[in-house]
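>>> From the sequence below, what's the structure:
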Amino acid sequence: MSTITQLIHSIPVDPQTGAIAVPIYQTSTFVQEAPGVNKGYDYARTNNPTRETLEKIVAQLEDGATGIAFSSGLAAIDAILKLLQYGDEIVAVDDIYGGAFRLFNKVYQKFGIKVTYVDTSDVQAVFNAITPKTKLIWLETPTNPTLKISDIAAIAKIAAANKCLFCVDNTFASPVLQQPLNLGADIVIHSATKYLGGHSDLIAGVVVTRTPELGAEIKFYQNACGAILSPFDSFLLIRGIETLHLRVRQHCSNAQVIAEYLAAHPLVDKVFYPGLKTHPGHEIAKRQSKGFGGIVSFTLKDDTQAAALAFVTSTQYFKLAESLGGIKSLLCHPAGMTHKSIPDETRRAAGVADSLIRLSVGLEEPADLLSDLDLAFHKIQQATGSVLSL
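Predicted coordinates for the structure are as follows:
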């Protein structure tokens, strides 16, 4: 049986009614036969049949032991950080999602948890950053938004040798393309808002662990702290996952076309997409992933926020918005949006330039998206008086 067929048929038919879609159990509590005697559910914060079905599906997607669903990606990150204690240290990717940076530095740092940021595409840099107090290595690959690629298997060996937990944010790749647990990671996290949901209509986060024991620890924090995913959003996420493989395949195909177009454009300075052979992480991406994803970032030769602002406000099909991974194409200016919480000097050092633009390539016809980008380039050329020929 193929992976796609297995996924579709792992979504159960309701045994009580025969409903082919997972029912939404919109209830806060469950009747018990006697104190502590129930049908597996007592209170919906602790467990809910709709959410439980989702959690089993995402665990299967990542080939893990336990799935845990949260009210947002940041709530999922927060639960993982609760595994740490005062004095512990984290080695994290330098080109990190701005919300994770804010949580690490503005919340957990005051509780005595130190974070060291390194370029994780350099395995030696990860090794050099490890100290006896390092308890967690935090990886994004591809990174947001410069699409750096890190060698998951190599870093997993470093984590194991130093008895560190190893967490991979797999949001950009999705489990369709990459399964970090099979490469040695202990924990995988997703902002399920993105590709897993796929339709820009929910906020959710999921965690999958390699072992049941680690899953039970994180499940404890899910229940104790209460940042659960609602039954309705669990239902929406299951529905999104049903078409995940088809959507990701088209996202990758469209993104490759866009990346090649940008690489040849005279107003573009650099293009960040691991599907290009010129990308420094191309060979590693080929080895550990089944595709290169739907995100393309690039910088303009006019490396100013003004030029980037002119571009991102000139498109028709690429909508200016936070987030990514939906069926409609989006674009954003990380320096002024997703990474605004990171100090400018830190942001630039991690490669997030003032003119960097991130595209979340959707499922539209690629010719229409190319025409849209052409229009934006013509507009900024007129606005800046550029003499470069188009």
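
>>> Please count neighbours and contacts with C-alpha atoms only from this point.
Noted.

>>> which residues of the chain fall in strands?
66-70, 89-93, 114-118, 134-140, 165-169, 187-191, 205-209, 268-272, 295-300, 319-320, 330-332, 357-360 (DSSP state E).

>>> Pipe those strands into TSV and attach mean neighbour count and distance to residue 198 per row.
Listed next are these as TSV, based on neighbours: other Cα atoms under 10 Å; distance: least, Cα to Cα, whole Å:
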stretch	mean neighbour count	distance to residue 198
strand 66-70	27	16
strand 89-93	24	25
strand 114-118	18	30
strand 134-140	24	19
strand 165-169	24	17
strand 187-191	27	11
strand 205-209	28	13
strand 268-272	19	22
strand 295-300	25	13
strand 319-320	17	15
strand 330-332	25	12
strand 357-360	25	11
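
>>> need those in TSV with distance to residue 37, can you?
Shown next, in TSV, are the strands of the chain (distance: least, Cα to Cα, whole Å):
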stretch	distance to residue 37
strand 66-70	24
strand 89-93	42
strand 114-118	44
strand 134-140	39
strand 165-169	36
strand 187-191	33
strand 205-209	29
strand 268-272	56
strand 295-300	49
strand 319-320	52
strand 330-332	49
strand 357-360	48
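
>>> now for those strands, which one comes closest to residue 383?
strand 295-300 (14.0 Å; Cα to Cα).

>>> Show me the contact partners of that closest one.
The contact list for strand 295-300 (Cα atoms under 8 Å, 6 or more residues apart in numbering) reads 145-147, 172, 255, 258-259, 262, 267-273, 307-308, 353, 355-361.

>>> With stretch 144-156 instead?
95-97, 120-123, 126, 139-143, 166, 172, 180, 183-185, 272-274, 281-282, 284-285, 288, 295-297, 334, 351-352, 358.

>>> Contacts only, for the closest residue in space to residue 167 that isn't next to it in sequence.
Leaving aside its sequence neighbours, residue 167 sits nearest to residue 187 (Cα to Cα, 6 or more residues apart in numbering; 4.6 Å). Residue 187 sits next to 165-168, 181, 207-210 when contact means Cα under 8 Å, 6+ apart.

>>> and of those residues, the nearest to residue 76?
residue 207 (6.4 Å).

>>> One more, please, to line up against the first structure:
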Amino acid sequence: MCTNNKHKHWQPATVTIHGGKAKDEHGALVSPLYQTATFAFANTAQGSARFAGEEPGYIYSRLGNPTITELEQRVAALEDYPAAAATATGMGAVSAAMLAFLQQGDHVLVSDAIYGCSFALFSHLFTRFGIEVSFVDMADLEQTAAAMQTNTKLVFLESPVNPHLKVIDIAAVAAIAHAGDAKLVVDNTFMTPLLQQPRRQGADLVLHSATKYLNGHGDVVAGIVCGSAEDIELIKLTTLKDMGATMSPHDAWLILRGLKTLDVRMQRHCENAQQVAEYLRDHAQVREVYYPGFADHPAQPLMGTQMHGAGAVIAFELCGDINTARQFLDSLQLITIAVSLGDAETLIQHPASMTHSPYTPEARAAAGITDTLVRISVGLEAVSDILSDLEQAFTQLTTGEHQHG
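Predicted structure coming up:
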């Protein structure tokens, strides 16, 4: 973690620009990119001392790099943790964080609705290595407590849940996990540290797909996990180092650049999303809209405490069937069909056949992921243009016309 104590007094918007930043010897305003695989030693004694951990310094970029270190320090400061570990992808963060603390015979408790590849990791891969996994609706605290076992080591959740935006009481789940001597791991990708800091609710580890809002420009794949200095050191020295899912310096540099505008981007994302959600809720061809920003959403009691905004991802159920959903998406002209979120562009996708296709039909039904569910990540365009594109696609459903833009 950066030793600059000013972080403790800065507002998050300031940390996104200045957090973890070291003074450059040449006076460069922008942090330099250390695009190097390895680092030279002054002599063999120095090389040996660094490998032995007796002298600070860099060895090889898989083990550490100044550009990556700055990113780790900045995101750790934003999430209010002492340390962080940057990874090659969001799934690299999930895998490294979980496997560092698990062994054969352990049990993991997982929210029943999570990102599809996270679901595949837990349900398909972990079980091959003798790790037991249970999926549970963590909005139901009694059910969650009942699902804990004596060998439960980790509890994993997303909040809001991907894709239908159910909000989980992180503090309540943290209390359940800690009562059973388990660590709570929270995927905070949808909210960012500006809208939610799970550590304040008791989370032991918080991770992000840095591909999304932290970068914000859709030009990298990356992840990051934040936690105590002890936990992050364990992750770095075991699963992250040996599995090799480390971030490249160039990707770290791009995310550092993206982070500088995170605060203003999130303001625009959220403003646009609120208007889009209200438009969808009032539309005759929409059966239901899932968005934490509605006054009647079950998340409202957690607004202002756990969450400081509703985010910019919306899920909604179309009237009709899967063909209706496909026609609607294919009729959009401005909005892009793509399976990510947090970009400047508004992105839309069909969870059942795309991001959550690793789920079995039974698991999708249990998680409420229907064939008519659509997820939209509202971007930074003029909201009037986003609404106009949605309206023309709805009109084509009404008229029976179909045109892919």
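
>>> List the TM-score for the superposed pair.
The TM-score (TM-score structural alignment, normalised by the length of structure 1) is 0.95; 383 aligned residues with a Cα RMSD of 1.5 Å.

>>> where along structure 1 do the helices fall?
Taking DSSP state H as the criterion, structure 1 carries its helices at 3-10, 49-61, 73-81, 98-102, 123-129, 152-161, 174-177, 212-225, 231-241, 244-263, 282-288, 305-312, 344-349, 366-384.

>>> Give me the residues contacting the fourth one.
Applying Cα under 8 Å, 6+ apart, the contact partners of helix 98-102 of structure 1 are 74, 77, 338-342.

>>> same check, this time on the first one
Contacting residues not belonging to helix 3-10 of structure 1 are listed as 57, 60-61, 242, 245 [Cα under 8 Å, 6+ apart].

>>> Residue 149 of structure 1 maps to what in structure 2?
By TM-score structural alignment, residue 149 of structure 1 lines up with residue 167 in structure 2.

>>> what about the equivalent of residue 261 of structure 2 over in structure 1, distance to residue 203 of structure 1?
Following TM-score structural alignment, the counterpart assigned to residue 261 of structure 2 within structure 1 is residue 243. Between residue 243 of structure 1 and residue 203 of structure 1 the computed distance is 18 Å (Cα to Cα, to the nearest Å).

>>> Ok, residue 236 of structure 1 next?
10 Å.

>>> swap in residue 189 of structure 1?
Residue 189 of structure 1 is 14 Å from residue 203 of structure 1, by Cα to Cα.

>>> what do we get in structure 2 for residue 2 of structure 1?
Per TM-score structural alignment, residue 2 of structure 1 is aligned with residue 11.

>>> typed the wrong thing, it's residue 91 of structure 1
Match for residue 91 of structure 1 (TM-score structural alignment): residue 109.

>>> residues in contact with its match?
Residue 109 of structure 2 makes contacts with 133-136, 147-148, 152, 154-156, as judged by Cα under 8 Å, 6+ apart.

>>> now the alignment partner in structure 1 of residue 118 of structure 2: how far from residue 76 of structure 1?
Using TM-score structural alignment as the criterion, residue 118 of structure 2 maps onto residue 100 of structure 1. Residue 100 of structure 1 is 11 Å from residue 76 of structure 1, where distance means Cα to Cα.

>>> And residue 371 of structure 1, by the same measure?
Residue 371 of structure 1 is 38 Å from residue 76 of structure 1, by Cα to Cα.

>>> Those two - which one has more neighbours?
Between residue 371 of structure 1 and residue 76, counted using other Cα atoms under 10 Å, residue 76 has the larger neighbour count: 25 against 14.

>>> can you tell me which residue in structure 2 aligns to that one?
That one, residue 76 of structure 1, aligns with residue 93 by TM-score structural alignment.

>>> unless I'm mixing things up, its match is touching residue 225, no?
Yes: with contact defined as Cα atoms under 8 Å, residue 93 of structure 2 reaches residue 225; the gap is 5.8 Å.

>>> Common neighbours of those two, please.
Contacts common to residue 93 of structure 2 and residue 225, judged by Cα under 8 Å, 6+ apart, are 86-87, 207-208.

>>> Now which residue in structure 1 aligns to residue 357 of structure 2?
Residue 357 of structure 2 maps onto residue 340 in structure 1 when the alignment is built from TM-score structural alignment.

>>> Could you do residue 179 of structure 2 as well?
By TM-score structural alignment, residue 179 of structure 2 lines up with residue 161.

>>> That match and residue 132 of structure 1: what is the separation?
Distance from residue 161 of structure 1 to residue 132 of structure 1, by Cα to Cα: 12 Å.

>>> end to end, how far does stretch 122-133 of structure 2 reach?
End-to-end for stretch 122-133 of structure 2, by Cα to Cα: 7 Å.

>>> From residue 309 of structure 2, how far out is the residue nearest to residue 297 of structure 2 when sequence neighbours are not counted?
Once flanking residues are discounted, residue 297 of structure 2 sits nearest to residue 291: 7.2 Å by Cα to Cα, 6+ apart. From residue 291 of structure 2 across to residue 309 of structure 2, the span is 11 Å (Cα to Cα).
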